[in-house]
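A.B. asks: sequence below, structure please.
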Amino acid sequence: MSRKKVYFLHSNIGQQLTGIEKSAMKRGNMFVKYLDVEPVFVTVNKNINIHTNWERYIANGVVDKNISMINLFEYFQRSEEGKELPPFQIKREPAYGYENETSNEKLHVRMFDTNNNLVKYIIYRSNKKLDYINYFHNGKKIVRDRFNRFGQLSHTEYLREDNTVYMTEYFDVYGKRVITKYEDGPYLISDENSVFKAVLPDEQALILYFLKKIIGQEEHVVIIDRNKKYSSLFIGNKQLNVKTISVFHSTFFSNTTFRSKVNKNYKEVLNSPYSFDHIVVLTNNQKRDIEKQYGIQNLAAIPHPCQLADSLAQKKPTVNKLVSVSRLVSEKNIDHLLEIITIVKKHIPDVLLEIYGGGKEQQQLKKLAQSLDLMDNVSFNGYVDKVEDVYDSGELFLFAGQAEGFTMSVLESLACGCPVGSYNVRYGVDELIQEDENGFLVTFGDKEKFAEKIVTYLNKSRDEKKIYRQKAKHSAVDYTEDKVADKWRDLLNNLI
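C.D. replies: Now for the predicted structure:
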């Protein structure tokens, strides 16, 4: 009998992972290593580079090579079969004029008709394969062709005058139309002869149609990591023969001050908790709070897993170096860290904060660092796949978020023997950080106290810091893969 599959339901695999994808990959790696199940990532967003991204994460050791990833559009478009097929080639038409230029390693070709009107704008990737073609009529862009990573036509977008898309046709690698999508629905599914065989009213219906195709009738388990995208499919009449686990990756509330507003990602689950076989949260404190507020009984607290660092004796953190690993978005409060460093700098002029991660706040944060005269004390180092070297290099990891479901980066830092300074917020940090043992906690928003505690720690002796690092690593012992795997094994055994 084949192994049971466990499907992880996601939206996308981007060039930069969010905490949700990263934590799910860690879970998948743990399942491969310790549990007799086969993890399968399921994604439903259209992303031409999704398999390129996935392969990079495998190559960099972020996700196990034995974990597969199935994307909705690539499934219907048979995209991976394009590896064995020739790329689309544009024939040069001698009657038309051409202008070529290279920008960011891409070749840009403009094509003009005999009246010198622009009719095509063609972009080639650095590997010489087509990226996209814009088509023009009377000076207006009307259609855009996009090509997959192997250079075959992926989909055609039909544009309004304001360049918004009103209809998209998706093709398989053999040139046959497989999906037609209208802006607000419906989705039309075509058979092998490009004849319409199904009309689906909206994206949810398309996702359900796809899940039925890939999961089939044999009973498996689905773990819903992106609840806003998938939860409604499992509420009410059971439409798939699966056992369901909903995972809360963040707090169940969105109002961090009064906790009076339910997080929209989990609202449907909390309103219909028994439509799911189990709900998994990441901390015991969140489990108790949900049980108390909602009376829900099918809850389990299972944290993220970690891998403990090897011997700390060989690790030599840079003196006065602080590190932060985070998406650069407003809720992570990186601006607080910059303001805190201005205070620390008054006492330790050579203090350095290295920030790793990307996001929409990056340019604004760089300007803030410049205005605070921190250009010699703060560096923005972008996104990195593997962060262990970052934690190894810092004397202290800093976290300033206002609300979290667990704070995986804090656990990763501790597991590498890097103590943590953090605001005391729900959830996770209060269960991970022991005051004056493996780091410190500060009331949210108290930047003066945060800075004071940083200065105090950086001024400790080498031997004192060594004890902190040892205790940091020891505090992550209960979160090692084998122990977290035991919790998942118990849960899955009760379902399968």
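A.B. asks: CA only for contacts and neighbour counts going forward, please
C.D. replies: Noted.
A.B. asks: nearest spatial neighbour of residue 308, skipping sequence neighbours?
C.D. replies: Nearest residue to residue 308 in three dimensions, chain neighbours excluded: residue 415, at 4.8 Å (CA to CA, 6 or more residues apart in numbering).
A.B. asks: remind me which helix or strand residue 24 belongs to.
C.D. replies: Element membership of residue 24 [criterion: DSSP states H and E] is helix 19-34.
A.B. asks: for the helix or strand following that helix, what is the distance to the chain centroid?
C.D. replies: Scanning forward in sequence from helix 19-34 by DSSP H and E, the next helix or strand is strand 37-43. Computed by CA atoms, centre = their mean, to the nearest Å, the chain-centroid distance of strand 37-43 equals 15 Å.
A.B. asks: got the angle for strand 37-43 vs helix 19-34?
C.D. replies: 160 degrees (axes from the mean of the first three to the mean of the last three CA atoms, to 10 degrees).
A.B. asks: buried residues, the helix holding residue 24. List them.
C.D. replies: 19-32, 34 (16 or more other CA atoms under 10 Å).
A.B. asks: pick the one among the residues you listed closest to residue 107.
C.D. replies: Taking CA to CA as the measure, residue 107 lies nearest residue 21 of the buried residues of helix 19-34, at 33.1 Å.
A.B. asks: give the contact list for that closest one.
C.D. replies: 10, 13 (CA atoms under 8 Å, 6 or more residues apart in numbering).
A.B. asks: to check against the first, give me the structure of this:
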Amino acid sequence: MKPTMYFLMNSIDLERGGLTRASLKQASFFAEMGYDTYMLTFNFNPKYPRIRKKLLEMNKVHKDVTILNMYEEFEGFSKPLVSNAASQKVSLDQLSEGHPFDIREGYNAYRIYKNGIYTKYIALNKDNSLDFIDYFNENRYRTKREVYDLWGNLKKVSYMDLVLNKPRQLIYYDNDGRAYLTQWNNPGNGKVQRILLFNEDSSIRNTFVDDDVSHKVDWLTKVVNRIPNEKSVIVSDTRSTDEVLINFKHPKAATIWRLHSSHLDEPFEVDSPITSKVKAGMENIEKFDAAVFLTEEQKRDIISQVGHKSPYQVIPHYHEDNKKSIKGLIKNKSKNTKLGIVVSRLSTLKRIDHIIKAFQLTVEKVPDAQLEIWGKGDQEANLEKLIKNLKLENNVFLKGYTHNPDDIYQKGIFSVLTSKKEGFALSVMESMYNKTPVISYDIKYGPNDMIVNDENGFIVESGNIEELGAKMTYMFENPQKAIKMGKQGNKYIENHFSKKIYKEKWLEVVDFALNNKFQ
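C.D. replies: A predicted model of the protein is given here:
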């Protein structure tokens, strides 16, 4: 009998980067093979009923993957919530109680004034359902935040520290207004001080002091216990779930630590310190039945740093082969030889500003060259300002988030990656699969596993903006060479990162972990 597969994720949402896409694909892969497959999420998000529905509609997850959420189950729901009901639109006149309000520029949000005093900040979702309400006292200190689901039910209230503007106490409610969980936080450092779980009669079921892990371990244990199977495999896919896996002990479950990111801190070299997010897993790596990395290079670097303390395995990503599908044939687009592509989160880690500065050098030689940057992030405003300052408004365009990166890559003559570090650089694989060669900084980890320099793309010295600009210029001035590189890149991905290879490696790792657990 096949083991039940559980993948631990802190959260799942619709507009996310490579890690979420890879994890959804990973779970879907096991569901396709007939494994009972669950993704367990530990964050509070009242939009999960809509998220599950949208993921299925967008074909982002297999229909037999069950996405569970800890807060939904604490609230009392025994099955995942999926809703087809329309969201409840709200009336601003009603929410403002007839008081005047103004709109926050660039947001679907409003400030309410009562006889001149700012009292509320009301944030709406895109469909004009209520998201949250912030309340303020006469000194403009935020006193609390109310969070609602898409149907107007109050789900959470955060009572704020007036000076630090951070939560001190959080109360979670079911649809009848009954509190099922209370959490106390230290507003200075964000650490959890106390968690109380309540029964349906409002009596206290459990109390956890200075402990933000045990209630998660308890929930995971209950999930594994209620699903009948003598053998299970638990995979921690995100670093915020590592502590759960470290503290989880179950006679029927093997554990796998899956590292999707680099373990290195600045300056991201082999002898660099281990980044704080990865430390818990690295320091307890011998407790897992298997530890899985995305590249052989990272495996070697970890062995050189901490030794061979665990059964280390390597499973790279794969990209779905859709060439034989009608949909795939229809989407096969001709290349725009004047268009470069970036698909990335807009964060300082990704160094998108380097690409824009390098592109200015390219535009000096290829004035009609264009660059599309797809993604969202906290650097969007800074990048808009940079584009304007460099007078590139007619050449560089911020396009927002895309749910279909394949379609985007197919348009361009090349794509660019300038991250400080990666776990694998899934965007490189996706671009090469779509016959779009990549110009990438020489970083750890991923690009060097896929890009053969000057054959199917270019590897550029990390941080060398002039060389980056020169390679982009070369691609525009030699489009036939770029197209040839793209075709070679596609073959390389199909030969080295196929779904068949992915399947073989995962089945080996699952067997390996089970043997370690049950030998």
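A.B. asks: could I get the TM-score for this pair?
C.D. replies: Counting by TM-score structural alignment, normalised by the length of structure 1, the TM-score of this superposition works out to 0.88. Behind it: 488 aligned residues with a CA RMSD of 3.4 Å.
A.B. asks: just to revisit the earlier point, pull the number of nearby residues for the residue nearest to residue 308 of structure 1.
C.D. replies: A total of 28 residues lie near residue 415 of structure 1 under the criterion other CA atoms under 10 Å.
A.B. asks: aligned to it, what sits in structure 2?
C.D. replies: Aligning on TM-score structural alignment places residue 415 of structure 1 opposite residue 433 in structure 2.
A.B. asks: what's the answer for residue 304 of structure 1, then?
C.D. replies: Under TM-score structural alignment, residue 304 of structure 1 pairs with residue 317 in structure 2.
A.B. asks: how close does that match sit to residue 166 of structure 2?
C.D. replies: Distance of residue 317 of structure 2 to residue 166 of structure 2, computed by CA to CA, to the nearest Å: 39 Å.
A.B. asks: ok, back up a step: any idea how far the helix holding residue 24 of structure 1 is from the chain center?
C.D. replies: Worked out by CA atoms, centre = their mean, helix 19-34 of structure 1 lies 12 Å from the chain centre.
A.B. asks: again, but for stretch 215-230 of structure 2
C.D. replies: 25 Å.
A.B. asks: what do you get for stretch 348-365 of structure 2?
C.D. replies: Worked out by CA atoms, centre = their mean, stretch 348-365 of structure 2 lies 25 Å from the chain centre.
A.B. asks: in the stretch 251-400 of structure 1, which spans are strands?
C.D. replies: Taking DSSP state E, counting those that start in this stretch as the test, the strands found in the stretch 251-400 of structure 1 are 278-281, 299-301, 321-325, 352-356, 378-380, 396-399.
A.B. asks: and the ones you listed as TSV, adding distance to residue 205 of structure 1?
C.D. replies: Converted to TSV, these look like this (distance: least, CA to CA, whole Å):
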stretch	distance to residue 205 of structure 1
strand 278-281	24
strand 299-301	28
strand 321-325	37
strand 352-356	39
strand 378-380	42
strand 396-399	40
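A.B. asks: deepest-packed of the ones you listed, please.
C.D. replies: strand 396-399 (a mean of 28; mean count of other CA atoms under 10 Å).
A.B. asks: for the helix or strand following that strand, give me the average deviation versus structure 2.
C.D. replies: Per DSSP H and E, the first helix or strand lying C-terminal to strand 396-399 of structure 1 is helix 408-415. Superposing on structure 2 places helix 408-415 of structure 1 at an average distance of 0.5 Å from its equivalents, by mean CA distance after the TM-score superposition for structure 1.
A.B. asks: what's helix 408-415 of structure 1 packed up against?
C.D. replies: Counting by 3 or more CA pairs under 8 Å, 6 or more residues apart in numbering; DSSP states H and E, the packing neighbours recorded for helix 408-415 of structure 1 are helix 388-393, strand 396-399, strand 420-423, helix 429-432, helix 462-475.
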